[in-house]
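Engineer: model this:
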Amino acid sequence: MPVDVPAPCRCRWCTTDPLYQRYHDQEWGVPSRDPGHLFEMLVLEGLQAGLSWITILRKRERYREVYRGFDVRFMAAQTDADLEQLAEDPGIIRNRLKLRAARQNAKAWLRLAGEQDPVDWLWQFVGGKPQINHFADHGQVPVTTPEARAMSRALKQAGFSFVGPTICYAFMQATGMVMDHTQDCFRYPELGGKTGAAPQQQ
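Structural biologist: Model prediction:
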């Protein structure tokens, strides 16, 4: 008789949606130093503002299509007419402020890249290496930190939009700058957490 294999224990925020589970299991919290991925996640986190993350995940492939794989130069060169056309696409979030912010952020990224490596610049806010947290429960995980607030201020000064402290911390979590899988999650030890670590207090 086949043996039932128990489902892995995941972070409490992860639902039973297969798309959400794949994102949690394969991407969230994994350290990323790929500039294309970092730019994509920065844009997507800004687009999420006021919405659930699963909404963005479900529209992610369409965003990749209309933004040509989040091609920074293509996005930076979009005209107002291009944005108006995008605002009619039911496959994305048709918020004109967010569409303009995505274009603005592409331009800001190009300016930043002309001066220094955006990857190193972003990672500097966590000292260049992942911050491994040891939270026992999802309720202990903060929504922002001093590092995220510093990143937010710097991004705004560099011309980025929709990069508040909460968005920046979500970006840090998503790209593995901080590892916030809780101790009961099967990804916790896989991404550097240690069994028996003392829970962090907030």
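
Engineer: going by C-alpha atoms from here, please, whenever you check contacts or count neighbours.
Structural biologist: Fine.

Engineer: tell me what the helix of greatest length in the chain is packed against?
Structural biologist: The residue-count maximum for a helix in the chain (DSSP state H) belongs to helix 96-115. Helix 96-115 sits against helix 35-48, helix 72-76, helix 80-86, with contacts defined as 3 or more Cα pairs under 8 Å, 6 or more residues apart in numbering; DSSP states H and E.

Engineer: check the offset of it from the chain's centre.
Structural biologist: Relative to the chain's own centre, helix 96-115 is displaced by 16 Å; criterion: Cα atoms, centre = their mean, to the nearest Å.

Engineer: what residues sit buried inside that helix?
Structural biologist: Using 16 or more other Cα atoms under 10 Å as the test for burial, helix 96-115 gives 98-109, 112.

Engineer: likewise for stretch 65-76?
Structural biologist: Going by neighbour count (16+ other Cα under 10 Å), the buried part of stretch 65-76 is 67, 69-70, 72, 75-76.

Engineer: tell me the two of these that are most distant?
Structural biologist: Greatest spatial distance among the buried residues of stretch 65-76 (Cα to Cα): 69 and 76, at 13.2 Å.

Engineer: could you also give me the structure for this next sequence, so I can compare it with the first?
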Amino acid sequence: MKNNNLKRCPWLDQSKPDYVKYHDDEWGVPVHDDQKMFEYLTLESAQAGLSWYTVLKKRENYRQLFDNFDVQKVASYDEDKIQALLQNPGIIRNQLKIRAAVNNAQRFIEIQKEFGSFCEFLWGFVNHRTIVNDLTSLDDYPAQTEVSDRISKELKKRGFKFVGSTIVYAHMQACGMVNDHSIDCYKRNQIIEQFKQA
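Structural biologist: Alright, predicted model coming up:
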């Protein structure tokens, strides 16, 4: 059972245990695993125009239907598989987003071949170091930054879909490229201490 007396980020609805668990265990923790990175990128793209909580509630369905985000398998999805996904109410049945996931898997693999890993490519935009921001209220949270603009532009140039700067910034927050836990959130310093970089 999570300790609800702990101070947490102002955006978090603490009445939702699964949301609290995501905040406490995952959000902002640096990710250096390509499979996890692909999962986050796919889910962030699915989120476009929706709330993250809407996607979070469907994440287990996504994991089952998208072969646990095995990028090689997703990249090979054919039209029959896409149509089957479009019929499944367990995920967001948006044709453009589902097709984007398959396309993005193919582009993801191209980057892996070029850079050795997608994480190597993406973390390079922040010099392989988490950007730690000083946020106190909801008004302090940016929707996008100069770095997310650059990443978005590069991903689009490489053929990715649903990777606007706002989606990219949400992805950076989720995978710990930025630490956007508020100054008074207990998780902020915990992550800083856990992932101290020389």
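
Engineer: what about the strands in structure 2?
Structural biologist: For structure 2, strands defined by DSSP state E occupy the ranges 131-132, 178-179.

Engineer: please identify the most buried of these.
Structural biologist: strand 178-179 (a mean of 23; mean count of other Cα atoms under 10 Å).

Engineer: what about that one, how far off from structure 1?
Structural biologist: For strand 178-179 of structure 2, the mean deviation from structure 1 after alignment is 0.2 Å (mean Cα distance after the TM-score superposition for structure 1).

Engineer: can you spell out which helices and strands pack onto that strand?
Structural biologist: Packing contacts for strand 178-179 of structure 2, counted by 3+ Cα pairs under 8 Å, 6+ apart, involve strand 131-132.

Engineer: and for the strand it packs on, what's in contact with it?
Structural biologist: 177-180 (Cα atoms under 8 Å, 6 or more residues apart in numbering).

Engineer: can you rerun that using 10 Å?
Structural biologist: 172-173, 176-182, 188-189, 192 (Cα atoms under 10 Å, 6 or more residues apart in numbering).

Engineer: before we move on, what about stretch 144-162 of structure 1?
Structural biologist: The contact list for stretch 144-162 of structure 1 (Cα under 10 Å, 6+ apart) reads 42-43, 45-49, 97-98, 100-109, 111-112, 121-127, 163-172.

Engineer: which parts of it are buried?
Structural biologist: Of the residues in stretch 144-162 of structure 1, 144, 147-149, 151-152, 154-155, 160-162 count as buried by neighbour count, 16+ other Cα under 10 Å.

Engineer: distance from it to the middle of the chain?
Structural biologist: Here stretch 144-162 of structure 1 is found 14 Å from its chain centre; the criterion is Cα atoms, centre = their mean.

Engineer: and the buried residues of stretch 65-76 of structure 1, which is closest to residue 140 of structure 1?
Structural biologist: Nearest to residue 140 of structure 1 among the buried residues of stretch 65-76 of structure 1: residue 70, at 33.4 Å, using Cα to Cα.

Engineer: centroid-nearest residue for structure 1?
Structural biologist: Among the residues of structure 1, residue 171 comes closest to the average C-alpha position under Cα atoms, centre = their mean, at 3.4 Å.
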